[in-house]
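# okay, here's the prediction I keep looking at, along with the sequence it came from:
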Amino acid sequence: MNFKSSYLQGVYDGLEARNAEQKEFLQAVGEVLESLEPVVAANPKLEELGVIERIVEPERIIQFRVSWVDDKGKVQVNRGYRVQFNSAIGPYKGGLRLHPSVNLSVIKFLGFEQIFKNSLTTLPIGGGKGGSDFDPKGKSDMEIMRFCQAFMTELSKHIGADTDVPAGDIGVGGREIGYMYGQYKRLRNEFTGVLTGKGLSYGGSLARTEATGYGVCYFTQEMLKSAKNTSFEGKTVAVSGAGNVAIYAIQKAYQLGAKPVTCSDSTGWIYDPEGIDVDLLKEVKEVKRARLSEYAAARPSAEYHEKKNGEHGVWQYKVDIALPCATQNELDENDAKMLIDNGVLAVSEGANMPSTPEAVAAFQKAGVLFGPAKAANAGGVATSALEMSQNSERLHWSFEEVDSKLKGIMEGIFHACDDAAKKYGMEGNYVAGANIAGFEKVADAMIAQGIAY
């Protein structure tokens, strides 16, 4: 990375020297620091007080062994993580990811992004992230339970309702949260809102399952309305992924008048020109936990394609809106150029950092509306924070109440990004706007709390 600011260049170079192998983390930091150049230039106090040096270094990193026994009686060992990145504006808040790709770089990148995402929600939550390289695919319910209990046995020493409140992420849904919460309660002998994404019978919130997918659509709708005076109505949508975020982004896109025509999983993708059948997709992915090939087998209008290197997958079709909802760096520059050539109007990130820097640059150069992950996919953590509020008050809000609050938060996030971008002469650059708006609140809190912090 090359920065105009010698201060930012020095911070990044030092970080790179200490974390040379952590490419995902360095990518995330580089993108944020690039956006902050005009902020640093206008606020010399940030350099004087070492705010940037402090915000890129986690407050605490916890790494631990997770030993569990599989159904054959064999001991298995995985590695667990919790990165408590920044608590300037509230307790650490961020998901737990269970996936073979999980390593310290991935968790640090996610935790760093979470700082700014959580700040944008306007709710009092700091940034953190955790997980393990455990792969839940192909495991029995009993194996999942034993792993989750072993994982929580160590993690429980480091979290709490006013300290660190984890949630779900890739590989961690209601089943896994239930097993982890049961173990936490057993170990600590307390019933508190220490995890979010819980079942409705023991403190969970309505609309939490739908929140990230719904949120990315609410953000996109407000972006379309404000920047182009248009909406989802009558638009065709490409969605990647077939997990929680993708399913409910597809559902909300339908509700807003659009037609989603794609989804994908780790083995391949679906193109359904008649529109994705949400009920069938839920049955295949949420009930059967099966591959998308089963969707195609049950849906005559659907085409199933095996995943192959070098193919554009869901991004090769002519669509108006693209919602990448699978995983990091899934949409590259070539994919972006194909979407641009096919006339895409807007792209919003439902996953964390799913577009490569080159893809983002291509969208921005072409004038495509681009909603970055830390803004567009903040609906999940926003609703997690609403779950924390309900737990603290011992209340249970209706679906409509939560959904209405979520919609208002996502619209507010768009305008915070828009306003920050305009303030620093970068109108329409919502990547910079999100980074700046999220950063300024956290930086103010860090400065107010003193250097030792």
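Nice, thanks for sending it over.
# every contact and neighbour count from this point should use C-alpha atoms.
Will do.
# and stretch 65-85, what's buried?
Residues V66, S67, W68, D70, N78, R79, G80, Y81, R82, V83, Q84, F85 are the ones in stretch 65-85 that count as buried (16 or more other C-alpha atoms under 10 Å).
# let me see the contact set for the residue found closest to the fifth one once you drop the neighbours it is linked to in the chain.
Nearest residue to N78 in three dimensions, chain neighbours excluded: V66, at 5.0 Å (C-alpha to C-alpha, 6 or more residues apart in numbering). For V66, the contact set (C-alpha atoms under 8 Å, 6 or more residues apart in numbering) comprises V77, N78, R79, G80, F147, A150, F151.
# from those residues, which land in helices?
Among the contacts of V66, the ones falling in helices (DSSP state H) are F147, A150, F151.
# you'd agree the second one is up against S67?
This means A150. Yes. With contact defined as C-alpha atoms under 8 Å, A150 counts as touching S67 (6.5 Å).
# on that earlier part again, wait, is the residue nearest to N78 part of a strand?
Yes. Counting by DSSP: H, G, I helix; E, B strand; the rest coil, V66 falls inside a strand.
# can you give me the distance of it to V194?
Separation of V66 from V194 (C-alpha to C-alpha, to the nearest Å): 20 Å.
# next: E16.
34 Å.
# higher neighbour count, these two?
Using other C-alpha atoms under 10 Å as the criterion, E16 and V194 rank with V194 on top: 23 against 18.
# the more buried one: what's its closest spatial neighbour, skipping adjacent residues?
A161 (4.4 Å).
# that neighbour touches E190, doesn't it?
No. A161 is beyond contact range of E190, at 10.5 Å (criterion: C-alpha under 8 Å).
# between those two, which contacts overlap?
With C-alpha under 8 Å, 6+ apart, A161 and E190 have no common neighbours.
# more neighbours: those two, which one.
Comparing A161 with E190 by other C-alpha under 10 Å, the one with more neighbours is A161, at 18 against 10.
# could I get the contacting residues of that one?
Counting by C-alpha under 8 Å, 6+ apart, A161 makes contact with P91, T192, G193, V194, L195.
# dump those into CSV; add secondary structure as well.
Shown next, in CSV, are the contacts of A161 (three-state DSSP):
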residue, secondary structure
P91, coil
T192, coil
G193, coil
V194, coil
L195, coil
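# nearest to F414 among the residues you listed?
P91 (23.9 Å; C-alpha to C-alpha).
# how many other residues sit next to that closest one?
21.
# contact partners for the closest residue to R65 other than its chain neighbours?
In space, not counting the residues next to it along the chain, R65 is nearest to R79; the distance is 4.9 Å by C-alpha to C-alpha, 6+ apart. Taking C-alpha under 8 Å, 6+ apart as the criterion, R79 is in contact with Q63, F64, R65, V66, S132, D133, F134.
# presented hereafter is structure B, for comparison with structure A:
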Amino acid sequence: MHAKLLAARDQVLARNPGEIEFHQAVDEVFESLGPVMDRHPEFVEAAVLERLCEPERQIIFRVPWTDDSGKVQINRGFRVEYNSALGPYKGGLRFHPSVYLGIVKFLGFEQIFKNALTGMPIGGGKGGSDFDPRGRSDAEVMRFCQSFMTELYRHIGEYTDVPAGDIGVGGREIGYLFGQYKRITNRYESGVLTGKGLSWGGSLVRPEATGYGTVLFANEMAKTRGRSIEGRRVVVSGSGNVAIYAIAKAQQLGAQVVACSDSSGYVVDEDGIDLDLLRQVKEVERGRLKDYALRRGSAVAYVEGGSVWDVDAEVALPCATQNELGETAAVRLVKAGVKVVAEGANMPSTPEAVAVFQKAGVLFGPGKAANAGGVATSALEMQQNASRDSWTFEHTEERLSEIMVGIHDRCAATAEEYGQPGNYVLGANIAGFVKVAKAMLAQGLI
């Protein structure tokens, strides 16, 4: 790591002990920024990095609610409003037992650069709770969301902080959250949340956007080597929203998606994943991949546990969760001939895995670039809300495609400018950082 960055990095670790994921996200960015510090000494003098690593605001609150048996439950809620140099804080809410402050800070830190890369006027933030919606009734989820919003509402607004969904927060949860916000504030402020239902302020393409965008980015990377992803063998981790729509877009582009996973195991379907059946099982029935395999019968292989990265692929799309793809899996994928890796989840590849891919010359798209389609379309939803307008699916998808191509080209050009062509990690980190840093300098010592 560049000498000028070591002191700032050590300060971050000392001030945020035990937050492993946050430390990893900071290190990943800092490793890229040495050339920027040499070229822009004003960033060092103004302590831009030190300020950027300290959130503007960290909110932690109690969320009491009652379950269906009448028992009182207590969860913890978080919102980290990280950086507003480019616009109101923007980033999802995650409801999952693993959520703690370090996870939310890592996600919020990543969000700063991701949002900057979209070219949209949005800052970075993230939030959530250690509440687990799995296995809970609709009534329990509603009561939790209402309690959560009863505290959160005072911190958000269309010009202040605009949350969206993430793991564990889909259309159902956004609906309950929005309803409570409207009830408390007595305002129909559509732009305060994104990922809303189509009949009450949502945007077409928003459910598809993260998965679609990841594949569009992968396709742009592949084209720099003279061949798109058409006809290529693809493996996707996860089977939630992002994974489902990554599979859909890859199939639209002519790729052969043969495997996907959930927390219990993975399926290999050599004839190609049956997307209609997968959506029925996961989205409608909220079932498991084991149910998908049972209905497909002998056409598929279901593997309990294990790693989906044991399946050979030319294109790998990690779309599940952080640090799911480690060094051993990366080595195996490289030996099997993987050519393109694009992250649909946030930081799903460990630093060791990223190093393996880069050393082998694999095209690697980091999450802050490859999965930015979701937040970009959220910003498009905000535009439609502000203008009281509603765009067609075709128009919105075209805008998403333009944004993803723009992100790819921006990352590629920046990597080229700094002497490392094809290094999308460096390109994404530097392009996002420089944009935010210049805005911070222009706004004074804040």
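Okay, I see it. Since the model is a prediction, treat every value here as computed from it, not as a measurement.
# let me see the TM-score of these two.
The TM-score (TM-score structural alignment, normalised by the length of the second structure) is 0.99; 444 aligned residues with a C-alpha RMSD of 0.6 Å.
# ok, back up a step: and the furthest pair within the contacts of A161 of the first structure?
Spatial extent of those (C-alpha to C-alpha) is set by the pair P91 and T192 at 14.2 Å.
# tell me which residue of the second structure matches up with the residue nearest to V194 of the first structure.
Here A161 of the first structure is matched to E158 in the second structure, going by TM-score structural alignment.
# could you measure from that match over to Y89 of the second structure?
Distance from E158 of the second structure to Y89 of the second structure, by C-alpha to C-alpha: 9 Å.
# now swap in I229 of the second structure and tell me
34 Å.
# which of the two has more neighbours?
Between I229 of the second structure and Y89, counted using other C-alpha under 10 Å, the more crowded position is Y89 (29 against 25).
# thought that one was touching G157?
No. If you go by C-alpha under 8 Å, Y89 of the second structure and G157 don't touch, sitting 9.5 Å apart.
# residue range for stretch 68-76 of the second structure in the first structure?
So stretch 68-76 of the second structure sits over residues 71-79 in the first structure, by TM-score structural alignment.
# that stretch spans what distance, first to last residue?
Using C-alpha to C-alpha, one end of stretch 71-79 of the first structure lies 19 Å from the other.
# number of nearby residues for the aligned residue in the second structure for V344 of the first structure?
Aligning on TM-score structural alignment places V344 of the first structure opposite V338 in the second structure. V338 of the second structure is flanked by 22 other residues according to other C-alpha under 10 Å.
# the helix or strand encompassing L152 of the second structure vs the first structure, average distance?
According to DSSP states H and E, L152 of the second structure maps onto helix 138-152. Average distance, helix 138-152 of the second structure versus aligned residues of the first structure after superposition (mean C-alpha distance after the TM-score superposition for the first structure): 0.4 Å.
# buried stuff in that helix?
140-152.
# repeat that for stretch 89-104 of the second structure.
Using 16+ other C-alpha under 10 Å as the test for burial, stretch 89-104 of the second structure gives 89-96, 99-104.
# again with stretch 348-367 of the second structure
Using 16+ other C-alpha under 10 Å as the test for burial, stretch 348-367 of the second structure gives 348-351, 353-354, 356-357, 362-367.
# need the contact list for G433 of the first structure.
Shown in contact with G433 of the first structure (C-alpha under 8 Å, 6+ apart): S35, A416, C417, D418, D419, A420, A421, K422, M426.
# count of neighbours near the nearest residue to the first one once chain neighbours are set aside?
When the adjacent residues along the chain are set aside, S35 of the first structure lies closest to A432, with 4.7 Å between them (C-alpha to C-alpha, 6+ apart). Other residues within reach of A432 of the first structure by the criterion other C-alpha under 10 Å amount to 26.
# wait, A432 of the first structure sits on E37?
No. A432 of the first structure is not in contact with E37 according to C-alpha under 8 Å; the separation is 9.8 Å.
# can you pull out the strands in the second structure?
Assigned by DSSP state E, the second structure shows strands spanning 57-66, 72-83, 89-95, 123-129, 161-165, 233-237, 256-262, 265-268, 301-304, 315-318, 340-342, 363-365.
# with the first structure superposed, average distance for the longest one?
Relative to the matching residues in the first structure, strand 72-83 of the second structure has an average distance of 0.2 Å after the fit, by mean C-alpha distance after the TM-score superposition for the first structure.
# likewise for the last one?
Superposing on the first structure and averaging over aligned pairs (mean C-alpha distance after the TM-score superposition for the first structure), strand 363-365 of the second structure comes out at 0.3 Å.
# which part of the first structure lines up with that strand?
Taking TM-score structural alignment, strand 363-365 of the second structure hits residues 369-371 over in the first structure.
# from the centroid of the first structure, which residue is nearest?
Ranked by distance to the mean C-alpha position of the first structure (C-alpha atoms, centre = their mean), the top residue is N352 at 4.1 Å.
# so who does it touch?
Per C-alpha under 8 Å, 6+ apart, neighbours of N352 of the first structure: L110, T327, Q328, A373, K374, N377.
# wait, which of the residues you listed is closest to Y271 of the first structure?
Nearest to Y271 of the first structure among those, counting by C-alpha to C-alpha, is T327 at 19.0 Å.
# and the closest one, what's its match in the second structure?
By TM-score structural alignment, T327 of the first structure lines up with T321.
# quick one: its match and Q251 of the second structure, what's the gap?
As judged by C-alpha to C-alpha, T321 of the second structure and Q251 of the second structure stand 22 Å apart.
# ditto for H395 of the second structure
H395 of the second structure sits 21 Å away from Q251 of the second structure, taking C-alpha to C-alpha as the criterion.
# the more surrounded of the two?
Shown here are H395 of the second structure and Q251; by other C-alpha under 10 Å, Q251 has more neighbours (20 against 12).
# any idea what that one aligns with in the first structure?
Aligned by TM-score structural alignment, Q251 of the second structure pairs with Y254 of the first structure.
# burial measure for the closest residue to its match other than its chain neighbours, as a count.
Nearest non-adjacent residue to Y254 of the first structure, counting by C-alpha to C-alpha, 6+ apart: P260, 7.1 Å away. Look at P260 of the first structure: counted by other C-alpha under 10 Å, it has 29 neighbours.
# so P260 of the first structure makes contact with A253?
Yes. Between P260 of the first structure and A253 there is a contact at 6.9 Å, judged by C-alpha under 8 Å.
# what sits in contact with each of those two?
Between them, P260 of the first structure and A253 share these contacting residues under C-alpha under 8 Å, 6+ apart: V237.
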